[in-house]
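Enquirer: Got a predicted structure here, sequence first:
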Amino acid sequence: MQNKKNFKQYIDEISTDWFKKFINEKIDIFRNGFLEDNDQGFGDFKPDVNVTSYILNKVKADIESISNYNEIKKFISKYSLNVDGKEDLKSAGDAAQLELIETIQKNPDNIQEKITELIMKMQINNITKNLEKSLNVIEILASKLGEDTAIEDIEYEDLIYILDNNLQKSLDKIRRWNLENPKHSEFYEEEMKILESDADFDKKKEASEIIEHFFSNVIGEEIDEKEMEDIDVENLNERSKIIVFNKGIMISEELRGKIELISIIYKNSDLFKKNNA
């Protein structure tokens, strides 16, 4: 990485590499679970393989073409569901139900394809939304430090201060979730201590991965197939189990992504201006 560059060029490099790595990982996990596993909460439904392959190939091609931060934002906008300005699970579910009803009315022989498409849309939406929240740290840095500022003119102490403040906001989210769900948070108490007090970002990364794994794999087992089948989208509220757990999953993914991104920035600390240098 060359020294003579402005902050925007630096942002483009690190955010593009980070985003491609993360979203490809998430897409691959979803694809494998959707096509190969029988315990993904879809009951007896079998996805349409052709539709799945078509959509994933298109998504992968769009990911590969990303070369800067602005293109990341365009990608997120393209694959995010935003119903009347809302981003919550209930709004996305309402939109999916409406789209499915319209499909049944127009072409009742096309149900498997449409359900496959809708499930994939919602899953990809979740992935992009979580990564967008992790990327918030880049937006804050750019606005505070200035995109046109030369890297060597940026004070490292200022950078650390901004990054730490932004990370604390994500930690506050999981702290609130833990207070509301103390039984589950007991399983990762040690990891929370590392996230809150350990200065070693490699340890923070490992802790965030463990917490994300807990939410993505362990906690999901508490919602059985019957509960998934009996979900009434109209009656979902903030205390509905699926809403509570989905919120925890999204917070854990946001936190892990943000810690990975901040870790990359810290590993390039020699590029920035240090007062004791």
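Expert: Perfect, I can see it now.
Enquirer: make it CA atoms for all contacts and neighbour counts henceforth
Expert: Fine.
Enquirer: ok, I151 to M120 distance?
Expert: Distance, I151 to M120, using CA to CA, to the nearest Å: 40 Å.
Enquirer: which parts of the lengthiest helix in the chain are buried?
Expert: In the chain, taking DSSP state H as the definition, the longest helix is helix 7-36. Buried positions in helix 7-36, judged by neighbour count with 16 or more other CA atoms under 10 Å: 7-12, 14-16, 18-20, 22-23, 27, 30-31, 34.
Enquirer: what does stretch 106-118 give?
Expert: For stretch 106-118, a neighbour-count test (16+ other CA under 10 Å) marks 113-118 as buried.
Enquirer: And for it, what's in contact with it?
Expert: Applying CA atoms under 8 Å, 6 or more residues apart in numbering, the set of residues contacting stretch 106-118 from outside is 46-48, 51-52, 55, 96, 100, 103-104.
Enquirer: The residues you listed in strands, which ones?
Expert: Assignment to strands by DSSP state E places none of those there.
Enquirer: of all these, which comes closest to I160?
Expert: Among these, I55 lies closest to I160 (CA to CA), at 39.6 Å.
Enquirer: dump the residue contacts of the closest one.
Expert: Taking CA under 8 Å, 6+ apart as the criterion, I55 is in contact with E117.
Enquirer: Give me the distance between it and E212.
Expert: Taken as CA to CA, the span from I55 to E212 is 26 Å.
Enquirer: L135 too?
Expert: 17 Å.
Enquirer: cool, T103 as well?
Expert: Applying CA to CA to T103 and E212 gives a distance of 35 Å.
Enquirer: if you count what's nearby, which of those two comes out ahead?
Expert: E212 (22 against 17; other CA atoms under 10 Å).
Enquirer: Would you agree V233 is in contact with A92?
Expert: No. Applying CA atoms under 8 Å, one finds V233 not in contact with A92, separated by 9.8 Å.
Enquirer: residue contacts, the most centrally placed residue in the chain?
Expert: Geometric centre of the chain, nearest residue: N130, 2.4 Å, by CA atoms, centre = their mean. Contact analysis of N130 by CA under 8 Å, 6+ apart lists 250-251, 253-254.
Enquirer: What of N178?
Expert: 184-185.
Enquirer: mind checking which helix or strand it is in?
Expert: Using DSSP states H and E, N178 maps to helix 156-180.
Enquirer: residues of that helix that come out buried?
Expert: 156, 159, 163, 166-167, 170-171, 173-174, 177-178.
Enquirer: now do stretch 62-81
Expert: 63, 66, 68-69, 71-72, 75-76, 79-81.
Enquirer: Return the distance of it from the chain's centre.
Expert: Distance, stretch centre to chain centre, for stretch 62-81: 14 Å (CA atoms, centre = their mean, to the nearest Å).
Enquirer: try it against this one:
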Amino acid sequence: MKKTNNDKNFGEFLNEIGITWFRDNLGIKIEKLKKDFLELTNGENNENNPLIDNASAIMIKPQAIDSVYKKFQDVSQSWDTIQDIKNYTISNNNIFDLTKIFSEQNSINNSDLISEMIDGDLDISEVIVKVQIETIIKMLSNSLDLIDDILSKLGPNTQLKEIDTEDLEYVLDVSIKKSIDNFEKWIEMNYREFENFKEEFLILKDEKVTLEKRLEKADVISLFFKQFKSKEIAKDIEEIDLNNDQGFTKNTAEKFINFTNGAQIVGDIKSRIKIAILIKNKF
């Protein structure tokens, strides 16, 4: 049974849901980012922590977080459509994109910016916070592809009353499956990790299981990355010899990128399921 019987078209209906979801989650994630930075700077064992060393070039001050946060709040208020968000992510490439950071071309393109940071013309702490927030925006934007998938199948100008519930559920599952398939590819390259969440993943990919139950399993897999893999990566980074030019080895970099890719894919799965639940609940 549909929960709405108005004559709003499908595109307008989904845009409202998508924009609301995006703004709510952007605010939540930025607040968490702020909390994480503050906890890091107020934590124990801070003797050698560059984020709180007044002599350090990368000290992260609360004022820097608030300043960058305010700028993004102002910008995001002008985004009235999902396409506005997409346009922003396209026009603002993250200079520290993990897939490009070690490429020669990336180094050439960013040489001027890096020179400005070294010369002190840019606040490095603000750049670090900006990169973090832009990464969040990009990830949320990618998850909104679910709405593009639905509109391409059912049409943006279709009236809500003309949409069949079973058709809607089918295209939602297809879009979620895209992200799950990406994670399955990650598993194939990291099969030894699979035993840590095999049971949860098998339920997650089962389209006969409710979205709510699948979201629970995605949460469990996400915890694996946050609580276990993140500690493993952090340990590797702690052991790096910063006085050695070869300290940050290619192996460490690849391990970090691989971990981040897996965690981001799981985050995308969770976001797509949450958007799907919102759509079903409001339909």
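Expert: Nice, I can see it. Since the model is a prediction, treat every value here as computed from it, not as a measurement.
Enquirer: Tell me the residue in the first structure aligned with G262 of the second structure.
Expert: Matched by TM-score structural alignment, G262 of the second structure corresponds to G248 in the first structure.
Enquirer: where exactly do the helices run in the stretch 51-200 of the second structure?
Expert: Listed from the start of the chain, the stretch 51-200 of the second structure has helices (DSSP state H, counting those that start in this stretch) covering 62-76, 82-91, 104-109, 111-119, 124-143, 145-154, 165-189, 198-204.
Enquirer: Next, format the ones you listed as a markdown table and append distance to Q227 of the second structure.
Expert: Below are the helices of the stretch 51-200 of the second structure laid out as a markdown table (distance: least, CA to CA, whole Å):
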| stretch | distance to Q227 of the second structure |
| --- | --- |
| helix 62-76 | 25 |
| helix 82-91 | 29 |
| helix 104-109 | 31 |
| helix 111-119 | 33 |
| helix 124-143 | 20 |
| helix 145-154 | 28 |
| helix 165-189 | 18 |
| helix 198-204 | 16 |
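Enquirer: Which one of those lies nearest to N251 of the second structure?
Expert: helix 165-189 (15.2 Å).
Enquirer: matching residues in the first structure for that closest one?
Expert: Under TM-score structural alignment, helix 165-189 of the second structure corresponds to residues 156-180 of the first structure.
Enquirer: mean shift between that stretch and the second structure?
Expert: When the second structure is overlaid, stretch 156-180 of the first structure sits 1.6 Å from its aligned residues on average, using mean CA distance after the TM-score superposition for the first structure.
Enquirer: And for stretch 11-28 of the first structure?
Expert: Mean for stretch 11-28 of the first structure is 1.4 Å (mean CA distance after the TM-score superposition for the first structure).
Enquirer: What span of the second structure is that stretch aligned with?
Expert: Mapping stretch 11-28 of the first structure onto the second structure (TM-score structural alignment) gives residues 14-31.
Enquirer: ok, residues contacting that stretch?
Expert: 69, 76, 80-82, 133, 136-137, 140-141, 144, 147, 275, 278-279.
Enquirer: repeat that with 7 Å
Expert: The contact list for stretch 14-31 of the second structure (CA atoms under 7 Å, 6 or more residues apart in numbering) reads 81-82, 133, 137, 140, 144, 147.
Enquirer: same thing with stretch 148-162 of the second structure?
Expert: 5, 7-11, 171-172, 175.
Enquirer: how distant is that stretch from the center of its chain?
Expert: Here stretch 148-162 of the second structure is found 26 Å from its chain centre; the criterion is CA atoms, centre = their mean.
Enquirer: Which positions within it qualify as buried?
Expert: Neighbour-count burial for stretch 148-162 of the second structure [16+ other CA under 10 Å]: 148-151, 154, 156, 158-161.
Enquirer: ok, so of the contacts of stretch 14-31 of the second structure, who is nearest N196 of the second structure?
Expert: Among those, and counting by CA to CA, the member closest to N196 of the second structure is L140, at 26.3 Å.
Enquirer: give me every residue that touches the closest one.
Expert: Residues counted as contacts of L140 of the second structure (CA under 7 Å, 6+ apart) are F22.
Enquirer: Map it across to the first structure for me.
Expert: Match for L140 of the second structure (TM-score structural alignment): L131.
Enquirer: got it, and V75 of the second structure?
Expert: In the first structure, V75 of the second structure lands on D62 (TM-score structural alignment).
Enquirer: Any figure for the gap between that match and R176 of the first structure?
Expert: Taking CA to CA, one finds D62 of the first structure at 36 Å from R176 of the first structure.
Enquirer: hmm, back to that, closest one of the buried residues of stretch 148-162 of the second structure to Y191 of the second structure?
Expert: D149 (29.5 Å).
Enquirer: In a markdown table: the buried residues of stretch 106-118 of the first structure, plus distance to M192 of the first structure.
Expert: As requested, these are arranged in a markdown table below (distance: CA to CA, whole Å):
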| residue | distance to M192 of the first structure |
| --- | --- |
| E113 | 42 |
| K114 | 41 |
| I115 | 38 |
| T116 | 37 |
| E117 | 37 |
| L118 | 35 |
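Enquirer: Would you mind confirming that K270 of the second structure is in contact with A218?
Expert: Yes. If you go by CA atoms under 7 Å, K270 of the second structure and A218 touch, sitting 6.1 Å apart.
Enquirer: Residue in the first structure paired with L215 of the second structure?
Expert: So L215 of the second structure corresponds to K205, using TM-score structural alignment.
Enquirer: Superpose on the second structure and give me the mean offset of whichever strand or helix holds that match.
Expert: Here K205 of the first structure sits within helix 201-213, counting by DSSP H and E. For helix 201-213 of the first structure, the mean deviation from the second structure after alignment is 1.8 Å (mean CA distance after the TM-score superposition for the first structure).
Enquirer: Any chance you could list what contacts that helix?
Expert: Under CA under 7 Å, 6+ apart, the answer for helix 201-213 of the first structure is 188, 191, 194-195, 249, 252-253, 255-256, 259-260, 263.
Enquirer: next one: the helix or strand just after that helix to chain centre, how far?
Expert: Next helix or strand after helix 201-213 of the first structure toward the C-terminus (DSSP H and E): helix 225-229. Relative to its chain's centre, helix 225-229 of the first structure lies at 25 Å (CA atoms, centre = their mean).
Enquirer: Stretch 126-145 of the first structure now?
Expert: 10 Å.
Enquirer: Also stretch 184-191 of the first structure?
Expert: Worked out by CA atoms, centre = their mean, stretch 184-191 of the first structure lies 21 Å from the chain centre.
Enquirer: Please spell out which residues along that stretch are buried.
Expert: Quick answer for stretch 184-191 of the first structure (16+ other CA under 10 Å): 184-185, 191.
Enquirer: Among the contacts of helix 201-213 of the first structure, which are located in strands?
Expert: Among the contacts of helix 201-213 of the first structure, no member falls in strands (DSSP E).
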